[in-house]
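Asks: Output the structure for:
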Amino acid sequence: MRKKKGYTQETFANALDINRPSVGAYEEGRADPRLTTLSKMARLFDVSVDELINEDLTNENRVPKQNVKVLAVTVDENADEEYIQLVPTKAAAGYTNGYADPEYLTDLPRFHLPVLPKGGTYRAFEISGDSMLPLLSGSIVIGKYIEQLNEIKNGNTYVLVTQSEGVVYKRVFNYVEEKGKLFLVSDNKSFSAYELDPSEVVEIWEAKAYISVEFPDPNSSNDLSMDQLMDAIGNLKKDVEQLKKHS
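Replies: Now for the predicted structure:
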């Protein structure tokens, strides 16, 4: 964690107002820092003391702490279960700012869907555009909330709430450990795959069902096979490597 923040043992010791050998002793498990020192460390790393002590902060698959907020939900008191909130296309831009606000969620349409497995938190998102054909624009994708990037199953579809892209629905490949990136792929081969920095991710919703007033065309030629998906990812990774060589 110290090295990731760009500190040497010397500069880290100076920032904590301790001597350099103490830093080495802490890192080698030969001594434990005092509470006042732990508090300073927590401020430097922008985490709580509890997180510093109890969590693996080197885990690349954590959703970035600065993006994490308490997930707001609304509950049907009569049925004793959470509602599924619907985020229409016209509300998607506002959702990135108000997703953690219970009052914002209360104003969204809500419903129950009995066929979904119990025990999860679900949200529905209206998708727009034709990047995920044969799923049509205007379809509603229902996703189950997942907390960690390492829960992503490569090649499955997810709704990602992001800081720069807003709400997107794509197939996701997790290359955070290898490349430090997520790769997002459209089912419509007319759209290029692209990479996303994990620091952009605010929420992850694993697609579990969809609702549409139109049936997909079974003869659609726009959908990709898994081999084509992997080829697309491979080509994107090659492009990234070429860019790195020339940068």
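
Asks: use CA for all of it now, contacts and neighbours both
Replies: Will do.

Asks: so who does residue 244 touch?
Replies: For residue 244, the contact set (C-alpha atoms under 8 Å, 6 or more residues apart in numbering) is empty.

Asks: at 10 Å instead, please
Replies: Contacts for residue 244 (C-alpha atoms under 10 Å, 6 or more residues apart in numbering) come out as residue 238.

Asks: another one to check against the first:
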Amino acid sequence: MSEQQKIFLSENIGFLRKRRKLTQQQLAQLLDFTREKMRAIEKGATKNPSVEDLVKFSDFFKLSVDSLLKVNLTKLQELQLRELEAGNDVYMTGSRIRVLPITVDVENRQNCEYVPIKAKMGYSSGYNDPEYISSLPKYNDPSLSRTGTYRTFQAEGDSMYPVPDKAEVTGAYIENWLAIKQDTPCIVILKGANNFVFKLVTVNKNEKNFLLKSLNPLYKPYIIEVDDVLEFWEFKKMHLDRLPEQPTEMQELKGMFNDLKIEIAKLKK
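Replies: Model prediction:
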């Protein structure tokens, strides 16, 4: 799947119509559409529905236009649908709006999938693809709770500093982003090329964004927006094949350079 946002409008309208036990003709009459127009929308033949039509669907089904377009409602449970209909901010609650792909062993226990460096480039586009997740190496760690969902990510370079290069970090999946406590250590999966960072995360509920702080004081804290985040994984354990090193002058310079890049990106916005 490419990085282009998939649109679920056609599937969602058909699903919501059937959920209301309406025929295409009945829904078309309620929205002042022709049946042919309704059929074309549900078949996906209407590639660019008008803003007026989207607003009509939104008002009728009591769902935001964003949810109708971006969320695959057919994959949600009834309680999740009711939460959407109640107007709750599901984008701030993160992955509650989608089904997290997992794998299980022969005893139906969840595996801990392993994302090595060579798989990182594809993760941002395959993170919600069951086929991609099933292709990852996987193992079972008896020291982890049976009730959680875990994934192990391999660090590369300074992208997850102070986690050493090539170290393996295991995190527990955070379903409700609003429940993240202040300065929770997390592996943060972001959109874009450099998409893995290890930071202390604090939720800013009023501004609907997150403050990320490094354990290394040489790296300044910065803000990320909700739309930039794919996943949060709360730190549980780290696997090292050597002792961690003290920061070098080169690492300090890299920290200063990283801060400068962040400031430049803010200025561009």
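
Asks: how about the strands in the first structure?
Replies: Applying DSSP state E to the first structure gives strands spanning 75-76, 81-82, 84-87, 110-111, 122-126, 140-146, 157-162, 166-175, 181-185, 194-196, 201-211.

Asks: TSV for those strands, including distance to residue 227 of the first structure and mean neighbour count?
Replies: Output for the strands of the first structure, formatted as TSV (distance: least, C-alpha to C-alpha, whole Å; neighbours: other C-alpha atoms under 10 Å):
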stretch	distance to residue 227 of the first structure	mean neighbour count
strand 75-76	42	12
strand 81-82	38	16
strand 84-87	32	23
strand 110-111	37	15
strand 122-126	28	24
strand 140-146	24	22
strand 157-162	16	23
strand 166-175	13	20
strand 181-185	13	22
strand 194-196	17	18
strand 201-211	21	19
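
Asks: For residue 242 of the first structure, find the nearest of the ones you listed.
Replies: strand 194-196 (14.5 Å; C-alpha to C-alpha).

Asks: in the second structure, what residues pair with that closest one?
Replies: Using TM-score structural alignment, the residues of the second structure aligned to strand 194-196 of the first structure are 222-224.

Asks: sorry, back to before: which of the strands of the first structure sits closest to residue 46 of the first structure?
Replies: Of all the strands of the first structure, it is strand 201-211 that lies closest to residue 46 of the first structure, at 17.1 Å by C-alpha to C-alpha.

Asks: Residue in the first structure paired with residue 19 of the second structure?
Replies: In the first structure, no residue is matched to residue 19 of the second structure (TM-score structural alignment).

Asks: What of residue 105 of the second structure?
Replies: Aligned by TM-score structural alignment, residue 105 of the second structure pairs with residue 76 of the first structure.

Asks: before we move on, what about residue 201 of the second structure?
Replies: By TM-score structural alignment, residue 201 of the second structure lines up with residue 172.

Asks: Mean per-residue distance, the match of strand 194-196 of the first structure versus the first structure.
Replies: Stretch 222-224 of the second structure differs from its equivalent in the first structure by a mean of 0.9 Å after superposition (mean C-alpha distance after the TM-score superposition for the first structure).

Asks: so where do the helices sit in the stretch 1-150 of the second structure?
Replies: 9-19, 24-30, 35-43, 51-61, 65-70, 78-85, 120-126, 130-135 (DSSP state H, counting those that start in this stretch).

Asks: To residue 188 of the second structure, which of these lies closest?
Replies: The nearest among the helices of the stretch 1-150 of the second structure, by C-alpha to C-alpha, is helix 120-126 at 11.3 Å.

Asks: Who are the packing partners of that closest one?
Replies: Secondary-structure packing of helix 120-126 of the second structure (3 or more C-alpha pairs under 10 Å, 6 or more residues apart in numbering; DSSP states H and E): helix 130-135, strand 184-190, strand 196-204, strand 229-239.

Asks: Name the nearest residue to the residue sitting nearest the centre point of the first structure, ignoring sequence neighbours.
Replies: Residue closest to the mean C-alpha point of the first structure, counted by C-alpha atoms, centre = their mean, is residue 201 at 3.9 Å. Of all residues not flanking residue 201 of the first structure in the chain, residue 162 sits nearest, at 4.6 Å (C-alpha to C-alpha, 6 or more residues apart in numbering).

Asks: residues touching that neighbour, list them.
Replies: For residue 162 of the first structure, the contact set (C-alpha under 10 Å, 6+ apart) comprises 67, 96, 168, 196-204.

Asks: Residue in the second structure paired with residue 92 of the first structure?
Replies: So residue 92 of the first structure corresponds to residue 120, using TM-score structural alignment.

Asks: Could you list which residues are in contact with that match?
Replies: Residue 120 of the second structure makes contact with 126-127, 153-156, 193-196 under the criterion C-alpha under 10 Å, 6+ apart.
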